[in-house]
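# the amino acid sequence is not available; the structure is as follows:
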């Protein structure tokens, strides 16, 4: 990866799989996996924006990996769910995305002052969790959102606390998932809670408290589904990135303030949070060795002297 970058998503795909990319303004673009340039394990890759016709000023917000859009049973029994920052949710049959176009298509009509936040592939029987900056979250069955055409703008998923409030995350879970819910605030506080603590309600409600928001914690910035198999990547606005194991966080009540995940200096705040697969013992040793070399550059041999 490039400096100050890290791998957030790792998945297997065949050459004939399709990747759907969704942009901030609600457009969808396709790429076949074989169209991506093949690289070595250590190569840095290419920007996705250079491979699809994204309009100027727009940017990629989400992606979905599709197995086979020529499989009738697959495209008729799966759905794409989209969510915007202003709490609008939309469900569309995968059939509507089964005819790729090089210039992309409209996936959702974005209302004025809004933008796309997340996209998820579902099987029609999942549950959706959405979290607000104001510290509230809602959980409702996917069946509460009827399928719509691509050009529809969607329906209300959650009621915002005020005009400045917005959705920060959307999670898709199923009954078989053994995941916990992790929430993080902008001033470095976080909390891991059991999924069962979030009761199932109807779509469009105000939600329940997911973090006790105070001046000390700052606003909520992320909600992600986690387990002990993951690490947490935290990126500050100052550019600092830290990694810590999810296993080190104990499960707490839903309405508590949480614990401090990172010490922030002065007016620094958290910019983004992501989950990544936990490092193996070998990878931990390699990472520690790299950090030691970076801290002690005098141990390195100057190639000009050789």
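Received it, and whenever you're ready, just let me know what you need. None of the values given here were measured: they were computed from a predicted structure.

# from now on I want contacts and neighbour counts done on CA atoms only, so please keep to that.
Noted.

# does residue 287 sit in a helix, a strand or a coil?
Three-state assignment for residue 287 (DSSP: H, G, I helix; E, B strand; the rest coil): helix.

# measure it to residue 127 for me?
Distance check for residue 287 against residue 127: by CA to CA, to the nearest Å, it reads 37 Å.

# and these two? Which one has more around it.
residue 127 (18 against 13; other CA atoms under 10 Å).

# so residue 44 is in contact with residue 1, correct?
Yes: assessed by CA atoms under 8 Å, residue 44 is found in contact with residue 1 at 5.2 Å.

# pull out the buried positions in stretch 202-213.
By neighbour count on 16 or more other CA atoms under 10 Å, the buried set for stretch 202-213 is 203-213.

# this is the comparison structure:
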């Protein structure tokens, strides 16, 4: 079967071939030497009894009679007898006799050497080495090609234009990308339009922006991380479902992707800061993810019943705010969390009340930012960052939104500025885009205003911040915003 061999395998096949050549050649030479020694033994017998041999031949009526007589008298083989009869008279001289004896001794030595070669692999290896050195000595010359510095490797990214695209992922794990152009805003309270076509049991759950030259780090609820290049995500139209994510990354069947991070360079100075459902926080150096593996790696160890909720890129000295389902929040500096290994479970980030759980976290990174919170029943508001008192990790926190039957439970928390837009997607696949500046600023312990009018049993599935077009930041380098940057496609 044709096979691509590495250098070691090529050398092994070559050496095995040379062994076969040496063995076959040695067997051939041994056979010839043994035949010659057999004839020389017959010559020696004849020379030792030369007078009797001559008389026997003279008395024979023909060569055949002479051959048979020699074979019978001196116990010679047919080959030896024929060789003796073929001797010329000059071979009977003393000088020729000495030559025959010397040749016999050398032939016996040759036979012993050839048999030793066949019995010893080490001797065959020595022969192979000596022959190769002889070839090098006789035919070796200077290298004709010059070895220079390794040329830069050509990659598929060199042929792909770098542009921002929208990545969408449905609840059942279908993924696609779509150009970021062609999106428009709607006023607060609008109904939005259909974001994409889904099955009855599926809906758009996550959306975010990334550059085609970036990686996407996928984090599962089991605490594993997976890699995917953005340009490898299949491109789809507005109503297409995309492709199942399990066909693009090697996640386990019992895992769910919970959060994403677009990453371009895996630098040591940045960190992946993660939070779990039970309030544990962990910080891991970004360069720990620099070696992509199809089967993924462990990003965080989890206790039984816990799951990974969110992950952000941080610089090691930023403030973090964690939000919980019951409307609680806690602000602390990430310096309170030391970097850990990949298998570590992290430390207590927020002390949760019974029945409460973490829904997400934000990293304060922009001047003049405020905190936006949205409930699962479509209510939301903004609050000044200054209202969130800086504390140490491990506390219970303070109220960030008033939850209840009308407003629902807290679903999303994020950092925004006036120039941002937000995108909201519902469980039935509706999506709306709004100016952040149109959302009222209110105190922490209020329910806020209605951001989207839900129909029937519909509820909010995900919310995200969209950077304004004139914002100096790069969308693709922005950490994950509550399961992604959400968009509404323009009606055409």
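Happy to help now that I have it. Just so it is clear, the structure is predicted and the values come from calculations on it, not from any experiment.

# rewinding a little: narrow the buried residues of stretch 202-213 of the first structure to those in strands?
Among these, the members found in strands (DSSP state E) are 208-209.

# from the chain's centroid, how far away is stretch 47-56 of the first structure?
Put simply, stretch 47-56 of the first structure sits 20 Å off its chain's centre (CA atoms, centre = their mean, to the nearest Å).

# give me the neighbour count for residue 13 of the first structure.
14.

# hmm, I typed the wrong one, I wanted residue 286 of the second structure.
20.

# got the contact list for the residue nearest the centre of the second structure?
With distances taken as CA atoms, centre = their mean, residue 293 lies nearest the centre of the second structure, 3.1 Å away. By CA atoms under 8 Å, 6 or more residues apart in numbering, the residues touching residue 293 of the second structure are 226-227.

# before we move on, what SS does it have?
Under three-state DSSP, residue 293 of the second structure falls in the coil class.

# would you mind measuring from the aligned partner of it in the first structure to residue 43 of the first structure?
Counting by TM-score structural alignment, residue 293 of the second structure lines up with residue 101 in the first structure. Distance of residue 101 of the first structure to residue 43 of the first structure, given as CA to CA: 29 Å.

# check which helices and strands the longest helix along the second structure sits against.
Looking across the second structure with DSSP state H, the single longest helix is helix 7-48. Using 3 or more CA pairs under 8 Å, 6 or more residues apart in numbering; DSSP states H and E as the contact definition, the elements that helix 7-48 of the second structure packs against are helix 78-85, helix 94-119, helix 121-139.

# that helix maps to which residues in the first structure?
Matched against the first structure by TM-score structural alignment, helix 7-48 of the second structure finds no partner residues.

# who touches the helix or strand that that helix is followed by?
Going down the chain from helix 7-48 of the second structure, the next helix or strand is helix 50-59, by DSSP states H and E. Helix 50-59 of the second structure is contacted from outside by 46, 63, 66, 69-70, using CA under 8 Å, 6+ apart.

# quick one: contacts for residue 233 of the second structure?
Counting by CA under 8 Å, 6+ apart, residue 233 of the second structure touches 175-177, 248.

# among these, which pair sits farthest apart?
177 and 248 (13.2 Å; CA to CA).

# give me the more crowded residue out of those two.
More crowded of residue 177 of the second structure and residue 248, by other CA under 10 Å: residue 177, with 26 against 17.

# contact partners for that one?
Shown in contact with residue 177 of the second structure (CA under 8 Å, 6+ apart): 165-168, 233-236, 242.

# give me the subset of these lying in strands.
Going by DSSP E, the strands hold 165-168 from the contacts of residue 177 of the second structure.

# show me what residue 186 of the first structure aligns to in the second structure.
Per TM-score structural alignment, the equivalent position to residue 186 of the first structure in the second structure is residue 376.

# how far away is that match from residue 412 of the second structure?
Residue 376 of the second structure is 8 Å from residue 412 of the second structure, by CA to CA.

# and those two? Which one has more around it.
Taking neighbours as other CA under 10 Å, residue 376 of the second structure and residue 412 compare with residue 412 leading, 27 against 22.

# and the aligned residue in the first structure for the more buried one, helix, strand or coil?
Aligned by TM-score structural alignment, residue 412 of the second structure pairs with residue 222 of the first structure. Following three-state DSSP, the label given to residue 222 of the first structure is strand.
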